[in-house]
Each structure stands twice: as C-alpha cells, then as structure tokens.
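Asker: Mind folding the following:
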Amino acid sequence: MPTDKTTGTTNLVSNIIAHVTTLVRKEMELARAELGENLSGAATAVGVIVGGVVFTLVGLNVIAAALVAALTAAGMHPFWSAVIVGGVAIVAALIMIKGGMSKLKASSLAPTRTTENVRRDVSAIRETTNG
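Answerer: As a prediction, the model looks like this:
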C-alpha cells in the first residue's frame, strides 16, 4: 500500500513531466511560427532580387539602345558607346542584387526568440533543481 509520501512524490513527478511536455510543445510552436515569419521575410527578399533583375533588364534594354545611339551620334565609336552603357548597367544591377542578398543571411532565418526562450527555460529549470 503506497504511503502519502510516495503518492506525493509520484504526483510531483507527474506534474513536472506534464509541465515540461507542455513547455517543449509551446517552444516548438513558437519555433515553427518564428521560422514561418523568417521564411516569409526571405521570400520577400527573393522577390526584391527578382524584381530588381527584371526591372534592370527591361529598363536597360530600352535605355541602353538610346544611350548607345546618343553617344554614337556625339562622335564616339559604336563599340565604345555600347561598352560604356553596358558597364553602367551591370554596376546598377549588381548594386540591386547585393542589396537583396544581404537580406538573405542565414542568421536572419534563425529562430532567435525561440532560442532565447529555450535558454531561459533551461536556466529556470536548473535554478529550480539546484535551489
């Protein structure tokens, strides 16, 4: 026949297991939500990159022909006119692409809030068990 002390210990262990299970479940839900937010931000950054590339190509195709024609009309050799206009277009495209890529760093995708919550949880559990 179990004693009151054994029953109390069993209840305490059951409560601890239930709380830890709930805590782990909630941390997993938070991690999933945070990863979803971060991936949404990454998708937006990819959209910015694609948009930058598309606008660069379309706009530069139209403007490049006009600039090459203008430089040629001003007396420059058509080859050098095309090289100058193409170089400026490439620099502009690289600036846009670099801006989008900087938003896709791996650290921006990590679930930082969840990581911090888990650290606090571990610290609280250690304090509870040690004190």
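Asker: From here on, just use CA atoms for contacts and neighbour counts.
Answerer: OK.
Asker: Give me the longest helix you can find in this protein.
Answerer: helix 4-73 (DSSP state H).
Asker: In terms of secondary structure, what does that helix contact?
Answerer: helix 78-102, helix 112-130 (3 or more C-alpha pairs under 8 Å, 6 or more residues apart in numbering; DSSP states H and E).
Asker: now the angle from that helix to helix 78-102?
Answerer: On the basis of axes from the mean of the first three to the mean of the last three C-alpha atoms, to 10 degrees, helix 4-73 is oriented at 170 degrees to helix 78-102.
Asker: before we go on, could you also do this sequence so I can check it against the first one:
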Amino acid sequence: MSVDTRPHTGVTAAPPRSDASTAELIKQASGQLSHLVRQEMRLATAELAQKRRAAGKGASLMGAGGVLAFYGGAALIGTVILALALVWPAWLAALVVGVFLLLVAGVLALAGRASMRRAASPVPGRAVDSLRQDVAELRERTHR
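Answerer: Next up is the predicted model:
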C-alpha cells in the first residue's frame, strides 16, 4: 500500500458545471495544471536540498580524514619515531609510523566516499515519479 507523501496543496477540483463552456473548463484545467507543476517543482527543490546535505556530510568526512592525516602525522611523527628509534633503526621507525598514518587516512577517506555514495543520484526521484503519475492521470482523464 502506497502512502502519498506530497504536501496537500489546498486546491481541489471543482465539480464540473453543466453550464460551463469548453473554454472555461480548459482555462480551469490550465490553472490547476500550472499550480500542480509549481508544487512539483517545490517538491523537487526540497528533495535536491536534502541530497545536497547528504553529499556535504560525505565531503566533510573526507576532509576531516585528510586534515587528521596531515596534522596527526605532523604532530606525532617526531615523537613516535624517536620513541621507536630507541628499539629500531630510525629509518625503520619512520617507515612504520608513515605507513600507519596512511592506513588511517585511507580508512577515513573510504568512509567519506561511502557516505557520498549513499547520497545517491542528484535526480529528485520522488518528484519525478510524482510528475509521471500526474501526467498519466491527466492523459487518462483527457481520453475519457
């Protein structure tokens, strides 16, 4: 069972009057169609804004991963290398610390990329589906 998530527009179809001319009916239908298209455009705009926020979150995670990789490496690399150099040769200590920092940066970047992929396509899917339903219904009504 499908639930209509579109906002109620407040516009209801007036019952057709038997004395209304064809021109009046066409004018009324045109006005209602214009209002419907405006409402669908508002829905599409809202859906795109939601998708932009999700993509922004993914970009933020990727940026945070990059910043942490840089500053973490810069702040701790000297201390850790010196500590490990007490047990290993200095070059080996530097290599181990560098590889570890790159692995952490890679994990954060992958998490950010996964979040951006969940943001999905920028096409407003619900609004497009709703417009398709509206067009199909209009076609059905005009062919009666």
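Asker: and the corresponding residue of structure 2 for L12 of structure 1, how many residues sit next to it?
Answerer: Aligning on TM-score structural alignment places L12 of structure 1 opposite L25 in structure 2. For L25 of structure 2, the neighbour count with other C-alpha atoms under 10 Å is 13.
Asker: for the one 3 residues further on, same thing?
Answerer: Counted by other C-alpha under 10 Å, the residues lying close to Q28 of structure 2 total 14.
Asker: Could you report the neighbour count for T142 of structure 2?
Answerer: Neighbour count for T142 of structure 2, taken as other C-alpha under 10 Å: 8.
Asker: Next: K103 of structure 1.
Answerer: For K103 of structure 1, using other C-alpha under 10 Å, the count is 18.
Asker: Let me see the contact set for it.
Answerer: 42, 45 (C-alpha atoms under 8 Å, 6 or more residues apart in numbering).
Asker: What separation do you get for it and L109 of structure 1?
Answerer: 10 Å (C-alpha to C-alpha, to the nearest Å).
Asker: and for the two, which residues touch both?
Answerer: With C-alpha under 8 Å, 6+ apart as the test, K103 of structure 1 and L109 both reach A42.
Asker: Out of the helices and strands packed on helix 4-73 of structure 1, which one sits most buried?
Answerer: Most buried of these, by mean neighbour count (mean count of other C-alpha atoms under 10 Å): helix 78-102, with a mean of 15.
Asker: neighbours around the residue mapped onto S60 of structure 2 from structure 1, how many?
Answerer: Alignment note: S60 of structure 2 maps to G47 in structure 1; criterion TM-score structural alignment. Burial of G47 of structure 1 is recorded as 13 neighbouring residues (other C-alpha under 10 Å).
Asker: Not counting sequence-adjacent ones, nearest residue to the residue most central in space within structure 2?
Answerer: Centroid-nearest residue in structure 2: K51, 1.7 Å away (criterion: C-alpha atoms, centre = their mean). The shortest distance from K51 of structure 2 to any residue other than its chain neighbours is 5.8 Å, reached at A119 (C-alpha to C-alpha, 6 or more residues apart in numbering).
Asker: Same check on E40 of structure 2?
Answerer: Closest to E40 of structure 2 by C-alpha to C-alpha, 6+ apart is A127, at 6.2 Å.
Asker: Hmm, the one you found is touching A44, no?
Answerer: Yes: A127 of structure 2 lies in contact with A44 (C-alpha atoms under 8 Å); the separation is 5.2 Å.
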